[in-house]
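Student: Give the three-dimensional model of this entry:
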Amino acid sequence: MTRTFKAQAIATILGTTSDTIRRATEESGLDVQRQETGPRTRIYTIENVYELAQWRAQKKGDKKPKKPVVVTVYVPKGGVGKSTIAANLACIFPTMGLKTLVVDLDFQSNLTLAFGYDSELSHEEAEEDGLSHERVVDHHFGSLFPQWPQAMPLEEIIKKPFGEYGPHVIPSDVSLDNLDTIMTFEALESRNSASMFAKLISDGRTGKRPGVDLSSYDVIIFDAAPAKNRMTRSALLASDYVVAPISLEKFSTKAVSYLSRVLNEMKEEAGRCPELLIVGNFFDVTRTRVLNQTAMIRRTYNDQWMNSIIRRSEDFPKTLSSDTYELPLFLSKPNSPGAEDLRKVASDLLAKMGVL
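Tutor: This next block holds a predicted model:
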């Protein structure tokens, strides 16, 4: 969280030039530290990145969606880079001036960890290890529901790892699994648990739900678990789009065809379903199998396939753990091919959704 940048790195992140960044810094009056020794070069924090992005968007008068666009990142298969892509999209959208909320719906909490929060850490352990209590996860998405034993308002659940103008995060921990249990009881008592979830989001988008006002956001992202549980189905029902990352190295036709069936069933039963958008990951132009897989899925899912893909790269972390925490790639290595691909995917998704 202490990563700093020089003007050239900020220019890469915001898709502009170093001179533009320097002028924007001066015009905005942003308080940026300078190097203490040697040349008095400006040193930007991550918070500065998002402050500049917000200032530029306001100056240009960028149009915003009339209500938040809701997206679920989901595919019924693990190991496809789902949480990695969700975390990076959540970091990229605010650089385009979009106020973004990302919600971890997987009690394994990989996305939560991607933003530096440790779902296994207690306040006592943080104290003993000299860690900030901000890293501790006390509440999650389930805490927004009145059925939850200790229901909390949205503002007390949200974490802001990179300041007010960066992505806002609703983290997860293992107790989130209890929300699925609550929803099962709701269903057994003849109440539609999926509608309970969808109504919370629908009312929140229009500012009609006390304690859950989502109306100020431009984009809301759910990172759903690979399993088809009630939370995942409910997130899909509440969403406008489902972004399905697939591994082009180990592409499973069953996973995507299964998701297509789930969406068709949802449309028949509920009268609506999110629009499917497929993002290819781990693309390697040197591997014939990958090229064949890519051509095959483009033929089969031409309307749902996003032309921008993410190349296979060693820059993406192999594993996530609290001991080896790294910033999402878009921020940690903004000049990398992976970061470039992610930004292109984000832009194309927003264009497809009609946001940009």
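Student: alpha carbons only for contacts and neighbour counts from here, please
Tutor: Fine.
Student: which residues touch stretch 142-162?
Tutor: If you take Cα atoms under 8 Å, 6 or more residues apart in numbering as the criterion, stretch 142-162 is touched by 1, 46-47, 50, 115-116, 138-141, 166-171, 176, 179, 182, 211-213.
Student: Just the ones of these in helices?
Tutor: The members of those that map onto helices under DSSP state H are I46, E47, Y50, L179, I182.
Student: Which residue is the nearest non-sequential neighbour of the first one?
Tutor: If you skip the residues right next to it in sequence, I46 has F162 as its closest partner in space, 6.1 Å away by Cα to Cα, 6 or more residues apart in numbering.
Student: For N229, list the residues it contacts.
Tutor: D180.
Student: so how far is V262 from it?
Tutor: 12 Å (Cα to Cα, to the nearest Å).
Student: Also this sequence, please, to line up against the first:
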Amino acid sequence: MPMPKPDSPRILVVANQKGGVGKTTTAVNLAAAMAMGGLKVLVIDLDPQGNASTALGVDHHAEIPSVYDVLIEGMPMADVVQQVEGFENLWCIPATIDLAGSEIELVSLESREARLRRALEDHVKNEPGNYDYVFIDCPPSLGLLTVNALVGGNEVLIPIQCEYYALEGLSQLLKNIDLVRAHLNPELAVSTIALTMYDGRTRLASQVADEVRRYFGDTVLSTAVPRSVRISEAPSYGQTVMTYDPASSGALSYLEAAREIANRGVGIQSTGDEGQA
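Tutor: Model prediction:
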């Protein structure tokens, strides 16, 4: 069943400086689910570890043109984007090991916080037919790469795992988002919170989910993604869970979450109110 297209491209920054919360997993599986629903989707891998590129089966060895060339060399995104095998509507801009030193290299460059934004304007915002959704997978830190993502995007999607200390460190991320909104990108809004690694058998998981819903209200997706062996196994086969085991609880949950995001995106414009619908 096809998913509804947004009026203009939605650029979602998938961020949480806490590692191991299912950030990359959420980015690639939502992207794959939306592509299967007929939407045109781009994943930008902004993490030097390149896990999103690996999960999508995209080549990202050192000689491959990558997001590093976009940020540091000013290469157009059109020259580095790769179509994801097996998907008609899914593309990826990979991360290579070169990205590891880019935080230091960016410091001395002109408009260091807005380099990704400029590239996105050329490739996505000025060419609205190219994509319906862009997911930017950030590194688990709040350095210049993440700042570039926050300046380039319209919305922030925060994956939160349903475990003890789930909200730890989140206040710093929200503070940084406020700073970016105040000084660099007034359009930015936290539009989506995704609950990940949900284990319905434990009281802790439901307590954390309740706490997150109380704190963030309607921005929390009603679909919680379960803890799943299939989701964990898929990247080692260069796949998302959507193709690795489409009938699994993890795949069905991401499909449901993707549909929820797409339904929320109908009729919203690229403004500061984006994602609040």
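Student: What's the match for the residue nearest to I46 of the first structure in the second structure?
Tutor: Residue correspondence to the second structure (TM-score structural alignment): F162 of the first structure is matched to E85.
Student: need the helices for the first structure, in chain order.
Tutor: Listed in chain order, the helices of the first structure (DSSP H) span 7-14, 18-28, 46-60, 82-95, 110-114, 123-129, 177-188, 193-205, 230-238, 253-270, 288-300, 329-332, 337-353.
Student: show me the contacts for P171 of the first structure.
Tutor: By Cα under 8 Å, 6+ apart, the neighbours of P171 of the first structure are V103, D104, S109, L111, T112, Y117, V137, H139, H140, F141, I158, K159.
Student: residues in contact with the second one?
Tutor: Yep, that's D104 of the first structure we're talking about. Taking Cα under 8 Å, 6+ apart, one finds L111, T112, F141, V169, I170, P171, S172, F222, D223, A224 in contact with D104 of the first structure.
Student: Redo those as JSON lines? Include distance to S332 of the first structure.
Tutor: Below are the contacts of D104 of the first structure laid out as JSON lines (distance: Cα to Cα, whole Å):
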{"residue": "L111", "distance to S332 of the first structure": "16"}
{"residue": "T112", "distance to S332 of the first structure": "17"}
{"residue": "F141", "distance to S332 of the first structure": "27"}
{"residue": "V169", "distance to S332 of the first structure": "18"}
{"residue": "I170", "distance to S332 of the first structure": "21"}
{"residue": "P171", "distance to S332 of the first structure": "20"}
{"residue": "S172", "distance to S332 of the first structure": "23"}
{"residue": "F222", "distance to S332 of the first structure": "22"}
{"residue": "D223", "distance to S332 of the first structure": "21"}
{"residue": "A224", "distance to S332 of the first structure": "24"}
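Student: Tell me the one among the residues you listed nearest to V69 of the first structure.
Tutor: F222 (11.2 Å; Cα to Cα).
Student: Looking at the second structure, name the residue matched to that closest one.
Tutor: F222 of the first structure maps onto I136 in the second structure, with residues paired by TM-score structural alignment.
Student: coming back round to it: would you mind giving the helices of the first structure as CSV with distance to R34 of the first structure and mean neighbour count added?
Tutor: Output for the helices of the first structure, formatted as CSV (distance: least, Cα to Cα, whole Å; neighbours: other Cα atoms under 10 Å):
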stretch, distance to R34 of the first structure, mean neighbour count
helix 7-14, 11, 21
helix 18-28, 12, 14
helix 46-60, 13, 19
helix 82-95, 22, 25
helix 110-114, 28, 26
helix 123-129, 31, 12
helix 177-188, 46, 16
helix 193-205, 41, 19
helix 230-238, 44, 24
helix 253-270, 50, 14
helix 288-300, 47, 15
helix 329-332, 20, 21
helix 337-353, 26, 18
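Student: Okay then, goodbye and thanks.
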